[in-house]
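*Asks:* Would you be able to build a 3D model of this:
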Amino acid sequence: MAAKKNFPLRIDPGLYAALERWAGEEFRSVNGHIEYLLRESLKRAGRLPDRKTHNEEP
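*Replies:* Take a look at the predicted model:
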């Protein structure tokens, strides 16, 4: 598995609280849930690169 990219995220406290509740209901960490939501959104938009052909390095 490729190393994950770290970056700071500024987020509204109310939005974070809602994500925290939702993540808990799905048995995920907030970070894991945000990653899941972003991945699903990219899939629906047809913008998720193919892991086999995409270079993970920036």
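
*Asks:* rest of the way, CA atoms for contacts and neighbours
*Replies:* Will do.

*Asks:* Spatially central residue (nearest the centroid) of the chain, please.
*Replies:* Centroid-nearest residue in the chain, with Cα atoms, centre = their mean: residue 35, separated by 1.2 Å.

*Asks:* before we go on, could you also do this sequence so I can check it against the first one:
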Amino acid sequence: MSEKKRFLLRIDQKTYEALEKWAADDFRSVNAQIELLLKKALKENGRLKKE
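*Replies:* Have a look, this model is predicted:
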């Protein structure tokens, strides 16, 4: 498994709370939810190869 890059993300409270709720509804961490959404957006826009 490749090592993951760490970085600080600053988002407003309401956005974080919405992500937190969505992640909990899908039994994921907020970090995993953000990663899932970013990968989906990258694939849909041709920035990341589809697996």
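
*Asks:* Spit out the contact partners of the residue nearest to the centre of structure 1.
*Replies:* By Cα atoms under 8 Å, 6 or more residues apart in numbering, the contact list for residue 35 of structure 1 is empty.

*Asks:* Report the distance from the helix or strand containing it to the chain centre.
*Replies:* Element membership of residue 35 of structure 1 [criterion: DSSP states H and E] is helix 30-44. Relative to the centre of its chain, helix 30-44 of structure 1 is centred 4 Å away, using Cα atoms, centre = their mean, to the nearest Å.

*Asks:* Pull out the buried positions in it.
*Replies:* 30, 33 (16 or more other Cα atoms under 10 Å).
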